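# Show me how the following folds:
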Amino acid sequence: MLKIRPFDPKEDYERVVEINNLIWPLKLTVTELEQQDHNRDSEMFFKRFVAIRENSLVGFALVRDPWEFTNKNYYSIKISVHPDHRNKGIGGALYKQLLKSLGGLKVDTIMAETYEDKDEAIDFLRNRGFKESIRLPRSILELSKFNDNQFKDDLEKVKETKIKIITVKELATIDKNWEENLWRVHVECMKDVPSTVELFEMPLEQYKRNVLEQMDLNYWVVARDGKKIVGLSILWKDEAEPNKMYTSLTGVIKNYRRKKIATAMKVRLLQEAKREPEIEYIETENEENNPMFQLNLRLGFQRQPAKIGFKKKISK
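Have a look, this model is predicted:
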């Protein structure tokens, strides 16, 4: 008999993380998931459910009001079923529970995502009226194969412009307003990230708490023209896979583009990562028409199955 119940933080974290890591490319640790739950804005709608069969947790699902979107009445869902328990109606039961939990709320659009090599998940969403809205190819770089000598001319071109590439750790020692200045550039660069929704501008204090305090500032570089920050690029470590790092964002403000600044920042970060003997891979994802995707391929990243975003319109 199948039972759907609310997630229990006292006993469900380990099994939920185990199932997540069996299915999805982005791995988690229990500590990371607990931290995500702790940092979540309690005023934002969020529900997580688990599926129990024969006293075993075999799947989980969540629905949330994404803080990062400004679109009203948009909700995001995620459904994960253990590979050994597929095609038994568990995903459908979890989906029905998510819809039930939205009862009484005004819902305009439901969003979901999966990957292009997850045929069952794609069929599951399409059979329930979801339509593809965006495609974000993943790519992975094997660090041992990265050769920064290939980019000497690009780095020299940036050097000639007097642009300096430094870590945010260094920035914090020379700019007393570094947090606010970095936040302003981050917000500006995020406006150019391809998306099917309008992204929310995170307030400064929330940015300090949810971004700056969570990142290793040695793996975050900025490009400076004098005292002005004109670009940024970020790597973050994966606790679940210590041999891997992920890119978060690389961006350059408009008047400074096409000057090889993005290339110089990425090369600097890859040089830093290469000094860490345990780091073997860097993973990223970009919208397929984003110039940053082509830059990553030039750096040696190899394309992987793309993430696919789906939408389902609920109200007219």
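
# CA atoms for contacts and neighbours, from now on please.
Fine.

# What segments of the stretch 151-300 of the chain are helices?
Using DSSP state H, counting those that start in this stretch, the helices of the stretch 151-300 of the chain run over 152-160, 168-174, 178-190, 204-210, 261-274, 291-299.

# Return the most buried member of these.
helix 261-274 (a mean of 21; mean count of other C-alpha atoms under 10 Å).

# State the number of residues packed around Lys96.
A total of 11 residues lie near Lys96 under the criterion other C-alpha atoms under 10 Å.

# Remind me which helix or strand it belongs to.
helix 90-101 (DSSP states H and E).

# Show residues contacting the next helix or strand after that helix.
Using DSSP H and E, the helix or strand that directly follows helix 90-101 along the chain is strand 109-115. Contacts with strand 109-115, where a contact means C-alpha atoms under 8 Å, 6 or more residues apart in numbering, come from 73-78, 121-122, 305-315.

# Now the buried members of those.
The neighbour count (16 or more other C-alpha atoms under 10 Å) marks 73-78, 121-122, 305-312 as buried among those.

# now, which of the contacts of strand 109-115 lie within helices?
Counting by DSSP state H, the contacts of strand 109-115 place Ala121, Ile122 in helices.

# Pro72: how many residues sit nearby?
Rather than Pro, residue 72 is Lys. Neighbours of Lys72 using other C-alpha under 10 Å come to 12.

# So for it, what's the nearest residue that isn't a sequence neighbour?
Nearest non-adjacent residue to Lys72, counting by C-alpha to C-alpha, 6 or more residues apart in numbering: Asp108, 7.7 Å away.

# I'd say that neighbour and Asp65 touch.
No: using C-alpha atoms under 8 Å, Asp108 is not in contact with Asp65, being 11.6 Å away.

# more crowded one of the two?
For the pair Asp108 and Asp65, the greater number of neighbours falls to Asp65 (19 against 15), based on other C-alpha under 10 Å.

# what sits against that one?
Met44, Phe45, Phe46, Asn73, Tyr74, Tyr75, Ser76.

# cool, and Cys189?
Here Cys189 is in contact with Gly231, Gly251, Val252, Ile253 (criterion: C-alpha under 8 Å, 6+ apart).

# 10 Å instead?
Trp183, Val230, Gly231, Leu232, Leu249, Thr250, Gly251, Val252, Ile253, Lys254 (C-alpha atoms under 10 Å, 6 or more residues apart in numbering).

# In strands only, show me these.
Members of those lying in strands (criterion: DSSP state E): Val230, Gly231, Leu232, Leu249, Thr250, Gly251, Val252.

# so which two of those are the farthest from each other?
Within the ones in strands among the contacts of Cys189, two members stand farthest from each other by C-alpha to C-alpha: Val230 and Leu249, at 13.7 Å.

# and His200, how far is that from Glu68?
To be clear, residue 200 is Phe; His isn't right here. Phe200 is 5 Å from Glu68, where distance means C-alpha to C-alpha, to the nearest Å.

# Between the two, which has more neighbouring residues?
Phe200 (15 against 12).

# show me the contacts for that one.
Contacts for Phe200 (C-alpha under 10 Å, 6+ apart) come out as Pro66, Trp67, Glu68, Phe69, Thr70, Asn71, Val187, Met190, Lys191.

# To compare against the first, here's the next sequence to fold:
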Amino acid sequence: MNIRTFDPLRDYPAIVAIYNANFPGFQESENEFRFGDDYREEKHHFARVVAEDDSGLLVGYGQSGHDSHSFHPTQFQVDVFVAPEQQAKGYGKMLFDQVLADLVPLQPTTLRTHTVEGTERALRFLTDRGFREEMSYAESWLEVNAFDASRFAGAEERVLEQGIRLITLRELGDTDADVLQRFYEFTQIIQADIPSPEPFTPLPYEVWAKRFEHTGYLPQANFLALDGETLVGLSTLWGRDADDHLQTGATGIARSHRRRGIALALKLRALAFAKERGAPIIRTNNEVNNEGMLSINRALGFVEQPGWVGFVRELTSGERAHSE
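Here you go, the predicted model:
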């Protein structure tokens, strides 16, 4: 067994294959992995190590990093993944111990991680290491061709009658600097209202704007609601490299304009886009207590899948003193 630092020039294909083997319902591409690694402030910690067997085959990896959306200097996201056929051989323990050892200089106080419901070996691994369940997210999929828009006849019209405009980012001006600045500012407001274990921290514009480099960025699938010239709602879709599904990025409405049918109208626009595009599935996920958005998704026909379970481990003062 050998642990070494992750090499971005040669290791991406192997770690993507390991991740996808562990989560077959949540396939990711190499491009999406690279984007996720880069979508953070440079000052935020991120580190990855890999494990090799005696022949030099990469069989697992571990990583740690600050949460860019809920930054705290001593709180970290940690993850360990081992190829299924190589599990129960000690690689996971070795990787986990190395990830924690590498964090020692940063004096960690809280560790967070996640896995998918039903992954019993992963659940045991985490509970054996002092993690407890914290915040979970319901994963829901909708079969686009099975959606019957006639059930929602008049929903968009009722929103338009309130003087609300429904428009895409492309139509509003996806290359206009002022439009993008307004869009950025509104997304940060919406993100702040999304349930999270820790308070939201806005991304700097230059980090947030990296989204426009994502291969799945679709300005024509960023659906916006405006009251006059003021952004009051959004619902976004992203393309996926790993399959032809569409992923919901975020749906949110300004607090001043909630309970007026705007979120449903935006979702209907997104569904119409998906049908025109020929996408078979729209995916979304929501914190399990976010009943407002979950109820809209259920009404539209989204069906819950195995979701993500969040875990947290708070290090004791003794553990911190030992690590220092």
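
# tell me, what's touching Asp108 and Asp65 of structure 1 both at once?
Common neighbours of Asp108 of structure 1 and Asp65, counting by C-alpha under 10 Å, 6+ apart, are Asn71, Lys72, Asn73, Tyr74, Tyr75.

# Could you export those residues to TSV, including columns for distance to Asp8 of structure 1?
Output for the shared contacts of Asp108 and Asp65 of structure 1, formatted as TSV (distance: C-alpha to C-alpha, whole Å):
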residue	distance to Asp8 of structure 1
Asn71	30
Lys72	29
Asn73	27
Tyr74	26
Tyr75	22
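
# Narrow those residues to those in strands?
Going by DSSP E, the strands hold Tyr74, Tyr75 from the shared contacts of Asp108 and Asp65 of structure 1.

# and which of the shared contacts of Asp108 and Asp65 of structure 1 is nearest to Ser101 of structure 1?
Nearest to Ser101 of structure 1 among those is Tyr75, at 11.5 Å by C-alpha to C-alpha.

# isn't the closest one right up against Asp108?
Yes: contact criterion C-alpha atoms under 10 Å: Tyr75 of structure 1 and Asp108 qualify, at 8.2 Å.

# All the helices of the stretch 1-150 of structure 1, residue numbers only.
13-23, 30-39, 90-101, 119-126.

# Give me the distance from the last one to the chain's centre.
Right, helix 119-126 of structure 1. The chain centroid and the centroid of helix 119-126 of structure 1 are separated by 21 Å, computed with C-alpha atoms, centre = their mean, to the nearest Å.

# Same check on the second one?
Here the centre of mass of C-alpha atoms in helix 30-39 of structure 1, compared against the chain's by C-alpha atoms, centre = their mean, lies 15 Å away.

# That helix vs structure 2, average distance?
The superposed helix 30-39 of structure 1 is, by mean C-alpha distance after the TM-score superposition for structure 1, a mean 3.3 Å from where its aligned residues fall in structure 2.

# what angle sits between that helix and helix 13-23?
110 degrees (axes from the mean of the first three to the mean of the last three C-alpha atoms, to 10 degrees).

# buried residues in helix 30-39 of structure 1?
Val30.

# what packs against that helix?
helix 13-23, helix 204-210 (3 or more C-alpha pairs under 10 Å, 6 or more residues apart in numbering; DSSP states H and E).

# how about CSV for those helices, with distance to Arg135 of structure 1 added?
Output for the helices and strands packed on helix 30-39 of structure 1, formatted as CSV (distance: least, C-alpha to C-alpha, whole Å):
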stretch, distance to Arg135 of structure 1
helix 13-23, 19
helix 204-210, 26
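
# Kindly reformat the helices of the stretch 151-300 of structure 1 as a markdown table containing distance to Lys96 of structure 1.
What follows is the helices of the stretch 151-300 of structure 1, written out as a markdown table (distance: least, C-alpha to C-alpha, whole Å):
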| stretch | distance to Lys96 of structure 1 |
| --- | --- |
| helix 152-160 | 53 |
| helix 168-174 | 45 |
| helix 178-190 | 34 |
| helix 204-210 | 32 |
| helix 261-274 | 44 |
| helix 291-299 | 37 |
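
# Which of those sits closest to Pro9 of structure 1?
Of all the helices of the stretch 151-300 of structure 1, it is helix 204-210 that lies closest to Pro9 of structure 1, at 21.2 Å by C-alpha to C-alpha.

# which ones are touching Lys267 of structure 2?
Glu156, Phe223, Leu234, Ser235, Thr236, Leu237, Thr248, Thr251, Phe273, Ile296, Asn297, Leu300.

# cool, and Leu98 of structure 1?
With C-alpha under 10 Å, 6+ apart, Leu98 of structure 1 has these contacts: Lys47, Arg48, Phe49, Ala61, Leu62, Val63, Arg64, Ile77, Lys78, Ile79, Gly92.

# Could you turn the buried ones of those into a PyMOL selection?
The buried subset of these, as determined by 16+ other C-alpha under 10 Å, is captured in PyMOL by this line:
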select buried, resi 47+48+49+61+62+63+64+77+78+79
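
# Now flag whichever of the contacts of Leu98 of structure 1 is closest to Asp148 of structure 1.
Lys78 (38.8 Å).

# you'd agree that closest one is up against Ala61?
Yes: using C-alpha under 10 Å as the test, Lys78 of structure 1 is close enough to Ala61 to be in contact (5.4 Å).

# which residues are common contacts for these two?
Common neighbours of Lys78 of structure 1 and Ala61 (C-alpha under 10 Å, 6+ apart) are Arg48, Leu94, Tyr95, Leu98.

# ok, which pair from these is furthest apart?
Arg48 and Tyr95 (11.3 Å).

# Identify the contacts common to those two.
Counting by C-alpha under 10 Å, 6+ apart, the shared contacts of Arg48 of structure 1 and Tyr95 are Phe60, Ala61, Leu62, Val63, Ile77, Lys78, Ile79, Ser101.

# give the contact list for Trp208 of structure 2.
Tyr39, Arg40, Glu41, Tyr184, Thr187, Gln188, Pro202.

# For Phe183 of structure 2, which residues are in contact?
Listed by C-alpha under 10 Å, 6+ apart, the contact set of Phe183 of structure 2 reads Leu169, Asp174, Ala177, Leu224, Leu231, Leu234.

# Can you add distance to Arg135 of structure 1 and give the shared contacts of Arg48 and Tyr95 of structure 1 back as JSON lines?
Below are the shared contacts of Arg48 and Tyr95 of structure 1 laid out as JSON lines (distance: C-alpha to C-alpha, whole Å):
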{"residue": "Phe60", "distance to Arg135 of structure 1": "24"}
{"residue": "Ala61", "distance to Arg135 of structure 1": "22"}
{"residue": "Leu62", "distance to Arg135 of structure 1": "22"}
{"residue": "Val63", "distance to Arg135 of structure 1": "21"}
{"residue": "Ile77", "distance to Arg135 of structure 1": "17"}
{"residue": "Lys78", "distance to Arg135 of structure 1": "17"}
{"residue": "Ile79", "distance to Arg135 of structure 1": "19"}
{"residue": "Ser101", "distance to Arg135 of structure 1": "28"}
